[in-house]
Every structure is written in structure tokens, then in C-alpha cells.
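>>> Pasting a predicted model and its sequence here:
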Amino acid sequence: MRYMLLIYVNEAAMAAAPTEKTYEISAAYGAYTEALKKSGSWLAGDRLKPTQAATSVRMANGKTNVLDGPYADTKEQLAGFYMIEAEDADAAIAWAARCPAASTGTVEVRPIWEQTM
């Protein structure tokens, strides 16, 4: 079954992190990504640009409303994702627990609703 691991972190804290800490975090993600790939669980994944680069789109009364920035102000922002293949939810949760963001932010595990056509 496929799962999304949605990575939420505090953008302000990440931006304020010393360069050495940034390299350390980057290396941890590199090792985590390599472990996912080596296991055969990795399907896709990437970082997202900061929320200042986001655009939110809503339809209201037949009109398109376009807003610069994220939809809501929150302590943590969606910063990236992994799409993985896992035997079950417990296996996906185990991978989420190994993600570097699990120790500093939140990793949301969400099963993908498989479309049958």
C-alpha cells in the first residue's frame, strides 16, 4: 500500500538555524532517503519551497480567489513529502518515526486512496 509522509516543520526555526546545523539536517535527510531507497520503499519525495512561494486558490460564488502565501498561519508548515510503499500502517509509521522531522516537527502518515478506474 502507498502512503504519504507529510513533513511539517517550523520554517522560521529552520531559517534561523546555524549553517552547521543545516548541513547536519541535510545529511540526516540524505541518509534517510538512501535507507528508504535501499529498502525498496521509496517511490517519490522532495522538499517544498518556503510558504512565501505558495499560492492558495479557492472558488467562492463561481469566482477564483488567488492568495499569495499559505492558506493558514500555523506553527509548522508543510515542508516536504515522501511517497512510500509499505506493507501496512505500522510499517509506514515506523518509517515516519525514522524521518529526521519526527524529532523536530511532525510527520503525518496518510494512506493514499487508490483510484480504481
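Thanks, I have the structure now.
>>> all contacts plus neighbour counts: C-alpha atoms, from now on.
Noted.
>>> For the helix or strand hosting Phe81, enumerate the helices and strands it packs against.
Using DSSP states H and E, Phe81 maps to strand 77-85. Identification of packing neighbours for strand 77-85 by 3 or more Cα pairs under 8 Å, 6 or more residues apart in numbering; DSSP states H and E yields strand 2-9, strand 42-47.
>>> Now do the shortest one against strand 2-9: the angle between them, please.
Think strand 42-47. 20 degrees (axes from the mean of the first three to the mean of the last three Cα atoms, to 10 degrees).
>>> chain center to the next helix or strand after strand 42-47: distance?
Downstream of strand 42-47, the next assigned helix or strand under DSSP H and E is strand 55-60. Its chain's C-alpha centre and that of strand 55-60 lie 21 Å apart, by Cα atoms, centre = their mean, to the nearest Å.
>>> What are the buried residues along the next helix or strand after strand 55-60?
Downstream of strand 55-60, the first helix or strand assigned by DSSP H and E is strand 63-68. The neighbour-count criterion (16 or more other Cα atoms under 10 Å) identifies no buried residues in strand 63-68.
>>> okay, pairing it with this:
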Amino acid sequence: MHYSLLLHYPEHDASTLGDEAIQAGQAAFSAYTRALQDAGVLVSAEVLRHSTASTTIRKVDGELVVQDGPFADTKEQLGGTIIIDVADLDTAIEWARQAPPIEWGVIEIRPGATYTMNGVWTPNK
């Protein structure tokens, strides 16, 4: 079953964290994704750019409204996603528990409903 690990945490950059903290975070993410790969459960992983680089769209009264930046105005933003393919929620929780952002943010575990491979939609079971 595919689970998305949605990584929510405060956004910082090198000027607020310092190079040493950035390098430590990158090393922790590298080790974590390597462990996921070695276990054969990693489907994909992506760290997202700062939320100020995002664009949010919605329809209001039938008209498309385009907004620079994120929709949510919170301390924590969606900072990345990791999709894993594991047997059950307990296993997904165990992998999420090991993700580096658990030390400074929140990890939302959400099961997928369907996924596509080569243009074919498949129910997530």
C-alpha cells in the first residue's frame, strides 16, 4: 500500500540555521532515504522549495484566482513528501518515526487512494 509522508516544519534557510545545521540536515535526509531504498519501500521523495516560491489557485464564483505563495498562513509549511510502499499503517508509522523532520516538525501519514504508473490508474490496496 502506498502511503505519503507529508513533512511539515518551520521554514528556515542557511542565514537563520547556519551552514553546519544545513549540512547536518542534508546528511540526515540522505541517510534516511538510503535506509528507505535499502528496505525496498521508497517510491519517491522530494524536498520542496520555500513556500514563498509556491503558487495557489482556486475558483471563486467560477473565475480562476491565482495567488503567489501558500494558501496556509502558519508557522509550519509542507516542506517535502516521501511516498513509500509498505504493508500497513503500522509499518508506515515506523518509517515516519525515523524521518529527520520528526525532530522539528510534524509528519502527516496519508494513505493514497489511487496511483498511476505509465498512465494506468490503480486502486491503492
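Everything's here; your move. Just so we're clear, the structure is a prediction, and the values are computed from it rather than from any experiment.
>>> TM-score, when you put one on top of the other?
Superposed pair, TM-score by TM-score structural alignment, normalised by the length of structure 1: 0.94. Supporting alignment: 116 aligned residues with a Cα RMSD of 1.4 Å.
>>> returning to what we had before: buried set for the strand holding Phe81 of structure 1?
Buried residues in strand 77-85 of structure 1 (16+ other Cα under 10 Å): 77-85.
>>> So which residues make contact with that strand?
1-11, 36, 40-51, 92 (Cα atoms under 8 Å, 6 or more residues apart in numbering).
>>> average offset between that strand and structure 2?
With mean Cα distance after the TM-score superposition for structure 1, strand 77-85 of structure 1 departs from structure 2 by a mean of 0.4 Å once superposed.
>>> Give me the buried subset of the contacts of strand 77-85 of structure 1.
Buried members of these, counted by 16+ other Cα under 10 Å: 2-11, 36, 41-42, 50-51, 92.
>>> Quick check: closest non-adjacent residue to Thr64 of structure 1.
Leaving aside its chain neighbours, Thr64 of structure 1 sits nearest to Arg58 (5.9 Å; criterion: Cα to Cα, 6 or more residues apart in numbering).
>>> if we can go back for a sec, nearest to Asp73 of structure 1, of the helices and strands packed on strand 77-85 of structure 1?
When these are compared for distance to Asp73 of structure 1 using Cα to Cα, the nearest one is strand 2-9, at 12.8 Å.
>>> Buried residues in the helix or strand following the closest one, which are they?
Remark: after strand 2-9 of structure 1, the chain's next helix or strand is helix 11-16, criterion DSSP H and E. For helix 11-16 of structure 1, a neighbour-count test (16+ other Cα under 10 Å) marks Glu11 as buried.
>>> contacts for helix 11-16 of structure 1?
The contact list for helix 11-16 of structure 1 (Cα under 8 Å, 6+ apart) reads 22, 50, 76-77, 79.
>>> what's the mean deviation for that helix versus structure 2?
Relative to structure 2, helix 11-16 of structure 1 is 4.1 Å off (mean Cα distance after the TM-score superposition for structure 1).
>>> what's the closest non-adjacent residue to the residue nearest the centre of structure 2?
Residue closest to the average C-alpha location in structure 2 (Cα atoms, centre = their mean): Thr81, at 1.8 Å. Spatial nearest neighbour of Thr81 of structure 2, chain neighbours left out: Leu6 (4.8 Å); criterion: Cα to Cα, 6+ apart.
>>> which residues of structure 2 does the longest helix seen in structure 1 align to?
Longest helix in structure 1, counting residues (DSSP state H): helix 19-39. On structure 2, the counterpart of helix 19-39 of structure 1 by TM-score structural alignment is residues 19-39.
>>> Buried by neighbour count: which residues of the matching stretch qualify?
Using 16+ other Cα under 10 Å as the test for burial, stretch 19-39 of structure 2 gives 22, 29, 32-33, 36.
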